[in-house]
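>>> Got a predicted structure plus its sequence, pasted below:
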Amino acid sequence: MNSKQIVAILLTVVLFAACKNETEEKTDAKINNNVSADFSTLLDNYYEDGLKLNPLSATFSGDTRYNDSFPNILSDEYVAQLKNYYTSYKNEVSKFNDEDLNETEKMSKDVLLWECNINLDEFSFKNSLYFPINQMWTVNLVMGQLASGSSAQPFKTVEDYTNWLKRVDQYVVWLHTAEARMKEGMAAGYVLPKSLIVKVTPQLKAMTEPNLDKNLFYSPVKNFPDSFSEIQKKELTKAYSKMVSGKIIPAYQSLYDFMAGDYLKAGRTTTGIADTPNGEAYYNHQIKKYTTTEMNADEIHQLGLSEVARISSEMEKVKEQIGFKGDLKAFFNFVRTNKELMPYNEPQQIIDHFYAIYDTMKPKLELLFDKKPKTAFEVKQTEKFRENSASAEYNPGSLDGTRPGIFYVPIPNASKYNIYSDESLFLHEAIPGHHYQISLTQENDELPMFRKTLFYSGYGEGWALYSESLGKELGLYTDPYQYFGMLGAEMHRAVRLVVDTGMHAKGWTREQAIQYCLENEAEPEAGIISEIERYMANPGQALAYKIGQLKILELRHKAEKELGDKFKIGQFHNQVLETGCIPLKLLESKIDKWITDSK
């Protein structure tokens, strides 16, 4: 065999190996593509099946397909469906191997597993069935918002109006079931504290207004689109009159009579959830659900005490800067009652005040954020029917961005509205807080649909509270009162760690919790009472803000230290925001990887 033959043989071997490798790579790529397609289909199905089970979520996302639907979430049949939903998808997603998924897919798998597990764990408790109504959070309040005609439920076409009639029919079934479940709960030892019951009953009574023009559920009739014919208006007016008089008013009257009567008599005089069946275990579950951590009540309580002490020392500095001579508690009272901090008489003046804050910070936003949401946002006064017991809040825009995000501000009395904390409030609820965090998630085409609508309080509220700390970088907090307002807002969240765990794990009374807040923050007493009762209604939720904020600050400081001159604040914010709401442990792993890769 001569040298030419040897070379030819070697070349053939090399070419065969190259072809073999290329074939194997194409096969591997095809397998990976098939895995990705199957995984994507699973996530899509999870999202779609979730909308059928939670059609209100679809409505708030701007998906109109289920606007006529309202499943009875308190029925045994629904509970069984929901349990099967989480169980089956947990089993299905567990079949995918991490090595076959890209980074985004692995994150989606981890998030889906967390979502399934935390919800499956909750089925061992009866709280969601036996506490279907409270003064702050529950479905009846959401339906009141939708009924107003100015929220997510559209009233633009005749079909929109008939969809709402169909949805209300099913909602009335829920109202009757809620009453029945609460009676079951009473017999089993599940009953709300009396102080919460007396806040719920006026909300129910308001819906029994016999004058249709004053009844919230009649509102859409008063705002027919100009395109409707007179016949259409007449038919819909008749249908809505019948709906309100024949269905809504009787259902609410029955529920009101029950809650103001037998239920109030049976109401708890105790405060914390530990005083209900299996309450301690339930609270531990809620801590994990809302903080997305493994922290326990004792750890959180101690963290709260240390944060209260730290923030108090910062407040002392502001007090000295202003020149106030009394102690910090006296300064709280001074700030609460300072008429100079209550400059307005009309709600619209307060709304305009928030827009002015936005105008001040606009030039600096681009320095801190590479990305801004396309979804518009508005500031609105909270609806009258829930204003007295509501906190300021953000309602997300639609997924397609056509409905703006809305920052709701309760203004029961404009002349008594204190503006000292409005800059931090705007940063939290609007920009760059919830509006950036939620809108950028919804606009991120790389995320599967189910992750665009998830909300984990540890991340979501943690980001919003972290946003408050950006005020000086955004040109705000030049007024010492507004900076004190930021400290007050942070103190408010630190105090929550103490009083929430105090009430639900350490036997504190409502009155003890109120007194602790009065001694450590500048909120008015009426607002503090409303807040304490909020924590009583939803144990654990209030813990998420400070836990999440501290984790994001910790990750920022770590990145600044390890990356040095390579650290770019806009890129850090991209890393935090681009994945949307995820459990804090997953966020920490992501930032750690980004730091390593950036080096």
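Here it is on my side, so go on. Model, not experiment: these values are computed from the prediction.
>>> make it CA atoms for all contacts and neighbour counts henceforth
Noted.
>>> Surely residue 408 forms part of a strand?
Yes: Residue 408 forms part of a strand when assessed by DSSP: H, G, I helix; E, B strand; the rest coil.
>>> another structure for you, compare them:
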Amino acid sequence: MNLIKQKNLVLAFTILFVSSCQTSQNEIKEPEVNKIIISEDKIFEEYLASQWDKDLEDRPIFASLLGDKRFNQDITPNDLEYYQNRIVKLQDKKEKLKSFDFNKLNSDNKLNYKLLDLNLDNSLEASNYPSYYMSLNQRGGVQSYYETGDRLVYSSKSDYEDWLVRLSKYSDNIINTTNNLKEGLSKGYTQPKLVTKQVITQIDNLLNNDIDNHPYLKIFLSANDEYFINDEKNQLIEDAKELITNKIIPAYQELNTFLKDEYLPQSRDSIGLDGVPNGKEWYEYVARYHTTTNLTPDEIHDIGLGEVKRIRSEMEQIIKDLEWEGDFKSFLNYLRTSPRFYYDNGEDLLNAYLIMAKKIDPLLPKIFKVFPRAPYGVIPIPEESAPFTTTAYYNGPAKGRPGYFYANLYKPESRPKYEIPVLTVHEAVPGHHFQIS
């Protein structure tokens, strides 16, 4: 073999060897693992979603009002242990929130972070003031739980059965309320006598109601017949009667006896929060919370006085334009007493609200481009609570239910016609319906 052939053979062998070694090395080399980088936004959004689910589980009534029926048979506990454990949960949430890198979040999630942080701070500060010691007032409490049932959506037999299960648990909440009030009484927390008397009257009305017309039974009596077969609806009504008679009413009787015999005699004569421990600080917190500002109650009061002065000046100009012969006081008396400004029955008052709402509707596109998808309605405040509550309020929509502007028709002779436009604009449209829905 000549020298050239030998060199070529050596070269070929060398190339083959190197190639073989390289192939071998490639075969045994660990493949690179694709690194999956999850953004801070993604992690934060997953956390928010999980917290929302936990919040709904903790507030099952709220979930049902939103149309989420996963917790339809549950209620939120109201014993003292629950409120103490809630503080720990809030603190844990606060610590978890701190674990996220705020600077790595996008602008939307930075806002979400700030809102959640504010909400947790408010809730933690609120825990310093035990409102559960004074959980009853004329606007609401365990004595008006039946109204919650009226706001739910019933689209099947199981929805009514779920509400019955909820009611079976609700007597525990009434008993817990009695215990909480007793504990509060021992620590100096009471409602004003004026409020306690009205709550007693409300519970008296529940106790004196005939079982066949009881507010807690109305939901079952009005249940859609199409959801039941054979005798199912009648059986549901009988089960509800038994529950109301044997559990709900006895719990109310125990509560009302306590209110009359122990609570009312020791209820405070004062009206404001300054009549309870740390009341001044409590009121300052409530002012900050509801205004989302750091204004003090005195500063807010000064704003109010300025507004009263401005509005009175405008009223005086109107009185002058009308060539009213009397003074300001006599004009107010005229507004309050003249029959021309009042309806003498609730039906006419409700119709006036309905007409006003329809007058407002076609004007809205001149101001707004985005509208709520859910419709709204105007209905009366329930007769049982109307004497004790405000002139009007609004409850937002949910899946399968419109938003509702509730108008108080109790004593229509005390509800002036000139309130109708402003209340409709405030409570219905654009007002709370555009705000909430």
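Done, it's in. The shown structure was predicted, so the numbers you read here are calculated from the model rather than taken from an experiment.
>>> in stretch 287-297 of the first structure, what counts as buried?
Buried positions in stretch 287-297 of the first structure, judged by neighbour count with 16 or more other Cα atoms under 10 Å: 287, 288, 289, 290, 291, 292, 293, 297.
>>> first to last residue in it, what's the distance?
With Cα to Cα, to the nearest Å as the measure, the first residue of stretch 287-297 of the first structure is 8 Å from its last.
>>> Just say helix, strand or coil for the closest residue to residue 225 of the first structure other than its chain neighbours.
In space, and not counting its chain neighbours, residue 225 of the first structure is closest to residue 156: 6.3 Å by Cα to Cα, 6 or more residues apart in numbering. Assigned by three-state DSSP, the conformation of residue 156 of the first structure is coil.
>>> Can you verify my assumption that residue 156 of the first structure contacts residue 223?
No: using Cα atoms under 8 Å, residue 156 of the first structure makes no contact with residue 223, being 9.5 Å away.
>>> which of these two has more neighbours?
Shown here are residue 156 of the first structure and residue 223; by other Cα atoms under 10 Å, residue 156 has more neighbours (16 against 11).
>>> So what's the residue count around the residue lying closest to residue 389 of the first structure once chain neighbours are set aside?
Among residues not flanking residue 389 of the first structure along the chain, residue 530 sits closest, at 6.3 Å (Cα to Cα, 6+ apart). Applying other Cα under 10 Å, we find 20 residues neighbouring residue 530 of the first structure.
>>> Residue 530 of the first structure contacts residue 387, doesn't it?
No: Residue 530 of the first structure lies out of contact with residue 387 (Cα under 8 Å); the separation is 11.3 Å.
>>> Residue 393 of the second structure should be in a strand, yeah?
Yes: when classified by three-state DSSP, residue 393 of the second structure is found to be part of a strand.
>>> number of nearby residues for the residue nearest to it when sequence neighbours are not counted?
Spatial nearest neighbour of residue 393 of the second structure, chain neighbours left out: residue 406 (5.3 Å); criterion: Cα to Cα, 6+ apart. Neighbour count for residue 406 of the second structure, taken as other Cα under 10 Å: 22.
>>> Aligned counterpart of residue 406 of the second structure in the first structure, please.
Under the alignment (TM-score structural alignment), residue 406 of the second structure maps onto residue 408 of the first structure.
>>> For its match, list the residues it contacts.
Contacts for residue 408 of the first structure were tallied using Cα atoms under 8 Å, 6 or more residues apart in numbering; they are 379, 380, 381, 382, 392, 393, 394, 395.
>>> As CSV, the residues you listed with distance to residue 125 of the first structure and neighbour count would be great.
Shown next, in CSV, are those (distance: Cα to Cα, whole Å; neighbours: other Cα atoms under 10 Å):
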residue, distance to residue 125 of the first structure, neighbour count
379, 38, 20
380, 37, 17
381, 36, 18
382, 33, 20
392, 30, 16
393, 28, 17
394, 29, 22
395, 29, 20
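>>> Going by distance to residue 368 of the first structure, which of those wins?
Nearest to residue 368 of the first structure among the contacts of residue 408 of the first structure is residue 394, at 21.7 Å by Cα to Cα.
>>> mind listing the helices for the stretch 1-150 of the second structure?
Using DSSP state H, counting those that start in this stretch, the helices of the stretch 1-150 of the second structure run over 3-28, 40-58, 60-65, 80-98, 107-126, 146-151.
>>> Which positions in the fourth one come out as buried?
The reference is to helix 80-98 of the second structure. Using 16+ other Cα under 10 Å as the test for burial, helix 80-98 of the second structure gives 80, 86, 87, 90, 94, 97.
>>> Mind listing residues that contact it?
113, 117, 120, 123, 124, 127, 180.
>>> want to throw the residues you listed into JSON lines with distance to residue 427 of the second structure and neighbour count?
Below are the contacts of helix 80-98 of the second structure laid out as JSON lines (distance: Cα to Cα, whole Å; neighbours: other Cα under 10 Å):
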{"residue": "113", "distance to residue 427 of the second structure": "30", "neighbour count": "19"}
{"residue": "117", "distance to residue 427 of the second structure": "29", "neighbour count": "16"}
{"residue": "120", "distance to residue 427 of the second structure": "28", "neighbour count": "17"}
{"residue": "123", "distance to residue 427 of the second structure": "26", "neighbour count": "16"}
{"residue": "124", "distance to residue 427 of the second structure": "30", "neighbour count": "18"}
{"residue": "127", "distance to residue 427 of the second structure": "30", "neighbour count": "16"}
{"residue": "180", "distance to residue 427 of the second structure": "33", "neighbour count": "20"}
